[in-house]
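> here is a sequence with its predicted model. Questions after.
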Amino acid sequence: MARVYATSPQYETYTGDTAPADITIRLRRASQFLDAAVFRLCWYEVDDTGMPTNELVLAAFADACCAQVQWGIEVGDVTGAAAVGWSEVEIGTAKLRRSDTVSTGDQAPGRQIAPAVWDALRSPDLTRDLFVLGLVVSC
């Protein structure tokens, strides 16, 4: 089962906004995305379910997930699908164009790591004995 690092109340505290109706789904997706793109490349202690054991690390992960969800909402692309598809569309005199070079959602704004994620994970409270960003160790 996928780990979810933040809750609806944490999202509302982080953003100061009312959570969208589908916040549970968005937080789950953000958790999965950050697990794959960031957290798996870091060192931190975990429990049997893979959740961080340190409260400061867990709080930073919650902030990172909330930041990722907020980013998706602000850029208008919560799944990464916005950059895929059409290149140019005309409706009457209105013309809309997207890059011809984007062929997958991986390059979409919704699939970028939010800048505030890095802020949360670079907190001075996360000392090297608790969390190391970008350290992969093989046993």
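Good, I have the coordinates.
> switch to C-alpha atoms for all contacts and neighbour counts from now on
Fine.
> which residues in the chain form strands?
For the chain, applying DSSP state E gives strands covering 43-44, 88-91, 94-97, 131-132.
> make JSON lines out of those and add mean neighbour count and distance to Tyr5.
Converted to JSON lines, these look like this (neighbours: other Cα atoms under 10 Å; distance: least, Cα to Cα, whole Å):
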{"stretch": "strand 43-44", "mean neighbour count": "19", "distance to Tyr5": "14"}
{"stretch": "strand 88-91", "mean neighbour count": "10", "distance to Tyr5": "39"}
{"stretch": "strand 94-97", "mean neighbour count": "9", "distance to Tyr5": "37"}
{"stretch": "strand 131-132", "mean neighbour count": "18", "distance to Tyr5": "16"}
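> ok, and here's another one to check against it:
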Amino acid sequence: MSGLPYTVGDAVRLTCNVTDAGGVPDDPATITLDVTLPDGTTVTVPSGDLVHASAGAFLFDYPSTMAGQHTARYSTTLPDGLLVIEFDVAPSLDTTSPHRPVYATAADFRQVTGQEPPADVIRRLANASEYLDELLIGCWYDVDADEEPTDARIAAAFARAVCWQVAWEDLTGDPDGLGLVYPQMSIGSVSISRGSGGAGQTGTAWDRAAPRLVTALRTAVDGRGFPLFGKFPIVIG
């Protein structure tokens, strides 16, 4: 697990699968989880906080609070065993991102897309958040002191949107929307032809949006049932 781009504040999922001598999943008599932090201190997770997912399967979402390398240790008895998990945590987005607010984390990216985050996921999520802000000009929603939406459903929609935007940029290899200037382009074995705009035209901000970003915003409804974009449809192109 070492090397994954978690950031301070992310929940790091620590899983443990216990089997008997024959390889059959088996619940141990006891199980403990300790996490050694970068400063050398150790946090002991109460056994009651571990999630017993199924026979022999346990997990815990560790809330990271410190940058650096962490070492987690699951210890079990009957059957006896020891599992060591190492993971790295990068500094908080608050001190490393080029844009605020940032609507998603590396853990969100993994959850939403099912893919491992790219090495520069912090910067790219921040850039996608800045792009999302451009698309949201004219929209009304409540924000907190950090300019992040206070409604949980809107916040979740924003997180999905920026994650899918980063994944789409990976798929197309065109994070800057060059396809709007050059309507036909090839990226490896993928050939893309855009019908809107001609050579030398920049198109609209929506033209370089990931299809699933558009879906996330079109379907975004707050806790009161009000859609983010009101009764008016989003016009793309």
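Looks like it came in fine. These figures come from a predicted structure and were not determined experimentally.
> TM between them?
Overlay of the two chains. TM-score (TM-score structural alignment, normalised by the length of structure 1): 0.70; 122 aligned residues with a Cα RMSD of 3.2 Å.
> could you dump the strands of structure 1 to CSV with distance to Asp35 of structure 1?
What follows is those, written out as CSV (distance: least, Cα to Cα, whole Å):
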stretch, distance to Asp35 of structure 1
strand 43-44, 12
strand 88-91, 34
strand 94-97, 33
strand 131-132, 15
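> can you say which of those is nearest to Gln70 of structure 1?
Nearest of the strands of structure 1 to Gln70 of structure 1, taken as Cα to Cα: strand 131-132 at 23.8 Å.
> how close does that closest one sit to structure 2?
Compared with structure 2 after the fit, strand 131-132 of structure 1 shows a mean deviation of 3.6 Å (mean Cα distance after the TM-score superposition for structure 1).
> tell me which other helices or strands that strand touches.
For strand 131-132 of structure 1, the packing partners by 3 or more Cα pairs under 8 Å, 6 or more residues apart in numbering; DSSP states H and E come out as strand 43-44.
> where do the helices sit along structure 2?
Using DSSP state H, the helices of structure 2 run over 93-96, 106-113, 121-135, 152-172, 178-181, 211-218.
> out of those, which is closest to Tyr141 of structure 2?
Nearest of these (Cα to Cα): helix 152-172, 8.2 Å.
> Provide the aligned range in structure 1 for the closest one.
Alignment note (TM-score structural alignment): helix 152-172 of structure 2 is matched to residues 55-75 of structure 1.
> mean per-residue distance, that stretch versus structure 2.
Superposing on structure 2 and averaging over aligned pairs (mean Cα distance after the TM-score superposition for structure 1), stretch 55-75 of structure 1 comes out at 0.8 Å.
> which residue lines up with Gln115 of structure 2 in structure 1?
Looking across to structure 1 (by TM-score structural alignment), Gln115 of structure 2 lines up with Asp17.
> excluding its backbone neighbours, what's nearest that match?
Distances taken as Cα to Cα, 6 or more residues apart in numbering put Tyr11 closest to Asp17 of structure 1, at 8.0 Å, once the chain neighbours are dropped.
> go on, Arg26 of structure 1?
What sits nearest to Arg26 of structure 1 in space, not counting adjacent residues and going by Cα to Cα, 6+ apart, is Val69, at 6.3 Å.
> how near is the one you found to Thr104 of structure 1?
20 Å (Cα to Cα, to the nearest Å).
> try Ala81 of structure 1
Ala81 of structure 1 is 8 Å from Thr104 of structure 1, by Cα to Cα.
> more crowded one of these two?
Ala81 (16 against 13; other Cα atoms under 10 Å).
> that one and Ala108 touch, don't they?
Yes. With contacts counted by Cα atoms under 8 Å, Ala81 of structure 1 reaches Ala108, the gap being 6.8 Å.
> does Cys66 of structure 1 touch Ser8 like I think?
No. At 9.0 Å, Cys66 of structure 1 does not count as touching Ser8 under the criterion of Cα under 8 Å.
> show me which of the two is the more surrounded one.
Set side by side, Cys66 of structure 1 and Ser8 show more neighbours around Cys66, with 29 against 18, by other Cα under 10 Å.
> quick one: that one and Gly72 of structure 1, what's the gap?
For Cys66 of structure 1, the distance to Gly72 of structure 1 (Cα to Cα) stands at 10 Å.
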